[in-house]
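In: generate a structure from the sequence data that follows.
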Amino acid sequence: MVKVNEGAVPVLEVWRGGLLESTHLGHAVICDAKGIVAAWGNPEAVIFPRSSAKMLQALPLIETGAADARGLSQAHLALSCASHRGAQVHVDLAGRWITDLGLSESDLRCGAHEPGDLTERDRLIRAAEKPCQLHNNCSGKHSGFLTVTQHLTAGPEYIEIDHPLQKAIRAATEEVTEETSAGWGVDGCSAPNFAMSVGALARGMAKFATAREGHGAREDAMYRLSRAMAAHPHLVSGEGQACTELMRAMDGRVAIKGGAEAVYIAIVPEKGLGIALKVLDGGYRASEAAVAALLAKIGVLDPAHPAAVKRMAGVQRNWRGLETGFYRLASGFPG
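Out: Take a look at the predicted model:
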């Protein structure tokens, strides 16, 4: 098993006073249906994909027939793959979903945290309310989990590693990535997260990119999930966030998804390409810059678009507004 720090390359540089102050290292891979077409760093480096794997975790939602049995909309499918900000639109959709299942917020197993959306956070403070599990950025994924669990008449502890749902997710993940998982860890939302190489994650995303309707349950599921994400960027993340802004910049042609500790994926149907990357230090400024740069490199993102410029390079300012330095893509990345 190749450790994550083996063979990593510079991705983003931070400069101050004419001196290089920081460098973010990482790995990135682009795959098509046949395999790797470009790579930076080590494709064999093993990572936890974290929330970038949510579309893999959502495959059983469609493949078991649970989504159609419940009449889930494209918006529901997008939310099942989301790491949302806990805005009212996210909370309301997840809440209605759970209610329609005849369940309640207490049936979720993701835990509660303060919403990232400032409007909703401030509303809670003014109302003297505490955040609930619907505010959790993974509440859509967990609503999907409950939908499958109910459809299979399986037990309520759907996050346990030996639960039928998690067994189905692991099987689907290994089949799509064509790699036996190197292990698993517990994610922030308490669900298992299956380790894999960066190359395997990119290979899996290429399969999502080349999936066609009417070619079996697996391809149908991949097609529907990736198109739902691209069609509803505001549900996948939230206003001001990289996933939402970059998907809007590409007019629904590409699905992208970030994960904790600076993992990112992209699904590019028009090119038949899948992208996966990991920044070693978990720095989001580097992972957002890297995914924007790779999307620009393959010709689906205009590098002059404000959403791209905002992330690929920029001036750093202090609290008084004085320019203190800048950050830029490292030489040779993406090359």
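In: only C-alpha atoms for contact and neighbour calcs from this point on.
Out: Will do.
In: what about stretch 32-44, how long is it end to end?
Out: One end of stretch 32-44 sits 17 Å from the other (CA to CA, to the nearest Å).
In: brain fart, stretch 259-276
Out: Length of stretch 259-276, first residue to last, CA to CA: 11 Å.
In: what are the ranges of the helices in the stretch 201-335 of the chain?
Out: Taking DSSP state H, counting those that start in this stretch as the criterion, the stretch 201-335 of the chain carries its helices at 217-231, 233-236, 242-249, 284-297, 306-312.
In: now the ones you listed as CSV including distance to Glu6 and mean neighbour count?
Out: Shown next, in CSV, are these (distance: least, CA to CA, whole Å; neighbours: other CA atoms under 10 Å):
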stretch, distance to Glu6, mean neighbour count
helix 217-231, 31, 23
helix 233-236, 32, 29
helix 242-249, 28, 24
helix 284-297, 18, 23
helix 306-312, 25, 19
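In: here is a second sequence; please produce its structure as well for comparison:
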Amino acid sequence: MKYAALVEEVRGGIVENIHFGMICGVDDQYKTFYQVGDDEHYTYFRSASKPIQALPVFLTDIIGKYGLTEEEAALFTASHRGETYHIKALESMLRKLPVKEEELYCPPSYPLNIQPREEMIRKGIQKRKLYHNCSAKHMGFITVCREWGYPVEGYWKEDHPLQKQIIDILSNLSGVPISAIHIGIDGCGAPVFAIPLKRMSEVYLKLACPDLIQDPQLQLAVNKMTAIMNNQFNMIASHQFICSSLLEDRNIVAKGGAQGVYCFGLKNERVGFALKVLNGSEEVWPNIVASILEQISYSNHETIKRLRSLRPSVIRNDAGMEVGSIHEKFQSERLASK
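Out: Okay, the predicted model is just below:
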């Protein structure tokens, strides 16, 4: 496994942390044009797979049939962070969809964001399955099962018809044979998939450029899904979080996953990227993605500015004093202009 230093954190003139990893960018000919480290490294998508796992919903008329708003529909692809606007939409989805909260396989949880989590704890509000960041994904799973006549029992198991369909969709988008897709169990209990980093880049290339998808129904579903992700960017994560900051740019389709995995595609440039931070850090995603966009001369400087504001290059202590700095250390081993 070949990897490189991606981000270095310095405090008082001494290197305190180094975040190692690998990055791959592919063009619309499926050629690697941007590479740091091993682009064939098998990597779990984690929650970066949520748009793929949501596609069965968008292959149906579930959104129209049950009168879901765009805000609600966006949550099928989301790792929601439990803000008030997320909970309001999730509660509404429970009322509209043929799903009961106790049917969700994901465990009871508190919100990911600190403020709503601490507020609930102060008020004595108990954990709920609805507050789990994967709850809407599971609502989508169950609704699709009822729509297509699949059994709801065991919908999260690898051999369930729904999960087999999702793996088939992933194989279609990535070009990886089903037999070569590694399957594990994600934090919410559903299957999670590992494929080579380059193939992950190709998936997000196709999410950004659906014309590359051969199946016309799948192409239509991707168009519908990504439009909603861009329209309702704060529903995908939350304000002041990288996924929402990137999706605010209508040229970008993006989603992160646990343990340092991040994927995004650029529509006009017709490229897809996937990266893995080997220590699992999510904090350095904005630094890495901003640097990639700068290195490929991305034209929307406002997007880069938003990313830089999420994770400035200056490290400050709790009193606001400048105590260190953050530096991106990587350059592509092969960089063609895009």
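In: circling back to that earlier point, can I get the helices of the stretch 201-335 of the first structure in JSON lines with distance to Glu178 of the first structure?
Out: Listed next are these as JSON lines, based on distance: least, CA to CA, whole Å:
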{"stretch": "helix 217-231", "distance to Glu178 of the first structure": "14"}
{"stretch": "helix 233-236", "distance to Glu178 of the first structure": "26"}
{"stretch": "helix 242-249", "distance to Glu178 of the first structure": "26"}
{"stretch": "helix 284-297", "distance to Glu178 of the first structure": "23"}
{"stretch": "helix 306-312", "distance to Glu178 of the first structure": "32"}
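In: quick one: which of those helices is nearest Ala45 of the first structure?
Out: Proximity to Ala45 of the first structure (CA to CA) singles out helix 284-297 among the helices of the stretch 201-335 of the first structure, at 16.1 Å.
In: neighbouring contacts of the closest one?
Out: Here helix 284-297 of the first structure makes contact (CA atoms under 8 Å, 6 or more residues apart in numbering) with 11-12, 24, 242, 246, 261-266, 277-279, 301-303, 308, 311-313, 329, 334.
In: the equivalent of Glu261 of the first structure over in the second structure: how many residues sit nearby?
Out: Residue correspondence to the second structure (TM-score structural alignment): Glu261 of the first structure is matched to Gln259. Applying other CA atoms under 10 Å, we find 17 residues neighbouring Gln259 of the second structure.
In: is Gln259 of the second structure in contact with Leu275, as I believe?
Out: No - in this structure, Gln259 of the second structure is not within contact of Leu275 by CA atoms under 8 Å, at 10.9 Å.
In: Leu19 of the first structure and Gln166 of the first structure, how far apart?
Out: Between Leu19 of the first structure and Gln166 of the first structure the distance is 48 Å, computed by CA to CA.
In: when those two are compared, which one has more neighbours?
Out: Using other CA under 10 Å as the criterion, Leu19 of the first structure and Gln166 rank with Gln166 on top: 20 against 9.
In: which element is the more buried one on?
Out: If you go by DSSP states H and E, Gln166 of the first structure is part of helix 164-177.
In: next: Val29 of the first structure.
Out: Going by DSSP H and E, Val29 of the first structure is part of strand 19-32.
In: stretch 41-56 of the second structure aligns to what range in the first structure?
Out: On the first structure, the counterpart of stretch 41-56 of the second structure by TM-score structural alignment is residues 45-60.
In: what's the span of the matching stretch, first residue to last?
Out: End-to-end distance of stretch 45-60 of the first structure (CA to CA): 27 Å.
In: returning to what we had before: common neighbours of Gln259 and Leu275 of the second structure, please.
Out: Among the neighbours of Gln259 of the second structure, none is also in contact with Leu275 (CA under 8 Å, 6+ apart).
In: what's the angle between the strand holding Val29 of the first structure and helix 284-297?
Out: With axes from the mean of the first three to the mean of the last three CA atoms, to 10 degrees defining the directions, strand 19-32 of the first structure sits at 50 degrees from helix 284-297.
In: could you give the angle of the very next helix or strand once past strand 19-32 of the first structure to strand 19-32?
Out: Downstream of strand 19-32 of the first structure, the next assigned helix or strand under DSSP H and E is strand 35-40. Using the same axes, to 10 degrees, the inter-axis angle of strand 35-40 of the first structure relative to strand 19-32 is 180 degrees.
In: buried ones in strand 35-40 of the first structure, by neighbour count?
Out: Gly35, Ile36, Ala39, Trp40 (16 or more other CA atoms under 10 Å).
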